[in-house]
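*Asks:* Got a predicted structure here, sequence first:
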Amino acid sequence: MSVQDWPRSTSAVEFGCSLDIRALGQPGDRDRLKGLCPRLSARSRYMRFHGALNELSETFLDQLMDVDHDLREAFVALQGEEIVGVARYVVAAESPSLAEVTVLVADAWQRQGIARHLLSRVRESAVQRGITGFRASVLPSNEPAQRLVNAVAPDHHVFRTSDGLGFRWSHSDPASRRHFARTTAAESSTPAASP
């Protein structure tokens, strides 16, 4: 399935305005993604990238844009032409059924359910490709990310990593399946945007 075939969705009720959620890869997305970094606070950049980062280098942008919509997938939330959030998965080298997930939302848009919505889309895409396990690396001081994992994957396992905490969960965990089913049902009731 090509990136143009992915469904688009909006939810004026959930986010308080119209947001477009779609796969990364449309013309102009590289510049839109680059424009997200200046809208992040120093704390948000540190929490997501586990270090100080003032702007996205061209090499790093290449990595972020490297999606094949199979082993590497990303979804973006847009308000107009501006990316306000992005979530992605990358299949782990050690197992084709395990994926590393990340999410980032611009400061002005945080705490509105956008990260949860993006992760739901990432999970839906991954599960369609046979991925059943997920993991995420989080700094110990990143309490919002830890709460997000607790919300989307109540049956997760926590482990120590070299730079913080690792979370691992399975789509087959009963609580995760229930949450996914509720989120998917809620998404299917939102109106579709025109392409």
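*Replies:* That came in fine, so what should we check first?

*Asks:* Please make it C-alpha for all contacts and neighbour counts, starting now.
*Replies:* OK.

*Asks:* you'd agree E82 is up against R32?
*Replies:* Yes. With contact defined as Cα atoms under 8 Å, E82 counts as touching R32 (6.0 Å).

*Asks:* so how far is V105 from the one residue sitting closest to the centre of the chain?
*Replies:* For the chain, the residue whose C-alpha lies nearest the mean C-alpha position (Cα atoms, centre = their mean) is A87; its distance is 1.9 Å. Distance of A87 to V105, given as Cα to Cα, to the nearest Å: 9 Å.

*Asks:* Overlap of the contact sets of those two?
*Replies:* Taking Cα atoms under 8 Å, 6 or more residues apart in numbering as the contact rule, A87 and V105 both touch A115.

*Asks:* show me where the chain has strands.
*Replies:* Applying DSSP state E to the chain gives strands spanning 20-23, 72-79, 82-91, 98-105, 133-138, 157-161, 164-170.

*Asks:* so which of those comes closest to A186?
*Replies:* Of all the strands of the chain, strand 20-23 sits nearest to A186, with 14.3 Å by Cα to Cα.

*Asks:* who does that closest one touch, helix- and strand-wise?
*Replies:* strand 72-79 (3 or more Cα pairs under 8 Å, 6 or more residues apart in numbering; DSSP states H and E).

*Asks:* Where do the helices of this protein begin and end?
*Replies:* Per DSSP state H, the chain carries helices over the ranges 12-15, 29-36, 42-49, 58-65, 114-128, 143-152, 174-188.

*Asks:* Against that first model, consider the following:
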Amino acid sequence: MSGSGLVTIRTYRQDDIGLVHALSDLLSAQSLYHRFFVGTPRIPTGYLRSLKTVDHRDREVLIALQEDTHAVAIAEYTRDTAAPRTADLAMLVADAWQRRGLARLLLDSLSEIALSCGITHFKADVLADNKAVQTAIHRHRPGSLSVEGSDGLRHFLLRTDPAPHIDEKETEHVEGRNGQGPHPADRRRIHVLA
């Protein structure tokens, strides 16, 4: 699967589980390790089962689809019950789509949703050797705080303020869930060039 073409970012639906499972085929062992912090040949079954708990408020998941048929990325937040204005952030992008701006678009979309749900900060744990993600965080969320943990992780605190670079002319919102009007990321279409 190439890293170009039309990409749709939308909220995760329960019938997307097969798409997320198939995303494993587009991920290297290193990408899986950087996301799950353990060696695994595929997206773990326990994680796939956990997607049943998505409630679109305390836990939101976005999926990026190439040509509406193949998942190329998944991004999510889960609200911290002890600090409800904060949520844990995680992302997984197919290897061919890394360093192309897709993670940034997912982060901006998640941020918009999180802000509408009262979440002002994301926490993100990044392996100390994952310099690409650390650099991207500092570039796209300047002023993010980070500390090196004794667990081999760098712990980041990012603001959820929307980034000013999303051009609303390039996005298309469609009717949201349950006829309640558009949810900020129900559907966002972006053309990514080769």
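*Replies:* Now that the structure is in, tell me what you want to look at. All figures in this text were calculated on a predicted structure; none of them were measured in a lab.

*Asks:* about what we covered before: quick one: the residue nearest to the centre of the first structure and F75 touch, right?
*Replies:* Yes. With contact defined as Cα under 8 Å, A87 of the first structure counts as touching F75 (5.5 Å).

*Asks:* coming back round to it: could the strands of the first structure go into CSV alongside distance to P195 of the first structure?
*Replies:* Shown next, in CSV, are the strands of the first structure (distance: least, Cα to Cα, whole Å):
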stretch, distance to P195 of the first structure
strand 20-23, 10
strand 72-79, 13
strand 82-91, 16
strand 98-105, 23
strand 133-138, 30
strand 157-161, 39
strand 164-170, 33
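
*Asks:* can you tell which of those is closest to H50 of the first structure?
*Replies:* Set against H50 of the first structure and scored by Cα to Cα, the strands of the first structure come closest in strand 133-138, at 8.3 Å.

*Asks:* what does stretch 112-126 of the first structure contact?
*Replies:* Against stretch 112-126 of the first structure from outside (Cα under 8 Å, 6+ apart): 14-15, 21, 70, 73-77, 85-89, 99, 103-105, 132, 148, 152, 180, 183-184.

*Asks:* Could you check what's spatially nearest to V90 of the first structure, not counting adjacent residues?
*Replies:* Using Cα to Cα, 6 or more residues apart in numbering and skipping the chain neighbours, the partner closest in space to V90 of the first structure is R72 (4.5 Å).

*Asks:* what does that neighbour align to in the second structure?
*Replies:* Correspondence of R72 of the first structure to the second structure, assessed by TM-score structural alignment: R59.

*Asks:* Just to check, its match is in contact with R79?
*Replies:* Yes. R59 of the second structure lies in contact with R79 (Cα under 8 Å); the separation is 6.2 Å.

*Asks:* The counterpart of L104 of the first structure in the second structure - how many residues pack around it?
*Replies:* In the second structure, L104 of the first structure lines up with L92, judged by TM-score structural alignment. When neighbours are defined as other Cα atoms under 10 Å, L92 of the second structure has 22 of them.

*Asks:* From K169 of the second structure, how far off is L92 of the second structure?
*Replies:* 26 Å.

*Asks:* Check R35 of the second structure too.
*Replies:* Taken as Cα to Cα, the span from R35 of the second structure to K169 of the second structure is 32 Å.

*Asks:* how many neighbours does the equivalent of F36 of the second structure over in the first structure have?
*Replies:* Using TM-score structural alignment, the equivalent of F36 of the second structure in the first structure is F49. Using other Cα under 10 Å, the number of residues around F49 of the first structure comes to 14.

*Asks:* now W169 of the first structure
*Replies:* 21.

*Asks:* any idea what it aligns with in the second structure?
*Replies:* W169 of the first structure maps onto L158 in the second structure, with residues paired by TM-score structural alignment.

*Asks:* In the second structure, which residues correspond to stretch 141-158 of the first structure?
*Replies:* The aligned range for stretch 141-158 of the first structure is 129-146, by TM-score structural alignment.

*Asks:* contacting residues for the aligned partner of D62 of the first structure in the second structure?
*Replies:* Matched by TM-score structural alignment, D62 of the first structure corresponds to R49 in the second structure. If a contact means Cα under 8 Å, 6+ apart, then R49 of the second structure has no contacts.

*Asks:* if we go to 10 Å?
*Replies:* Listed by Cα atoms under 10 Å, 6 or more residues apart in numbering, the contact set of R49 of the second structure reads I17.

*Asks:* do the one 10 residues further on as well
*Replies:* Taking Cα under 10 Å, 6+ apart as the definition of contact, the neighbours of R59 of the second structure are 51, 53, 76-80, 87-89, 114.

*Asks:* Would you show me how to pick out the buried ones of these in PyMOL?
*Replies:* In PyMOL, this line selects whichever of the contacts of R59 of the second structure come out buried by 16 or more other Cα atoms under 10 Å:
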select buried, resi 51+76+77+78+79+80+87+88+89+114
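
*Asks:* Identify the residue spatially nearest to the alignment partner in the second structure of V84 of the first structure, adjacent ones excluded.
*Replies:* Alignment note (TM-score structural alignment): V84 of the first structure maps to V72 of the second structure. Closest residue to V72 of the second structure apart from its sequence neighbours, by Cα to Cα, 6+ apart: A94 at 5.2 Å.
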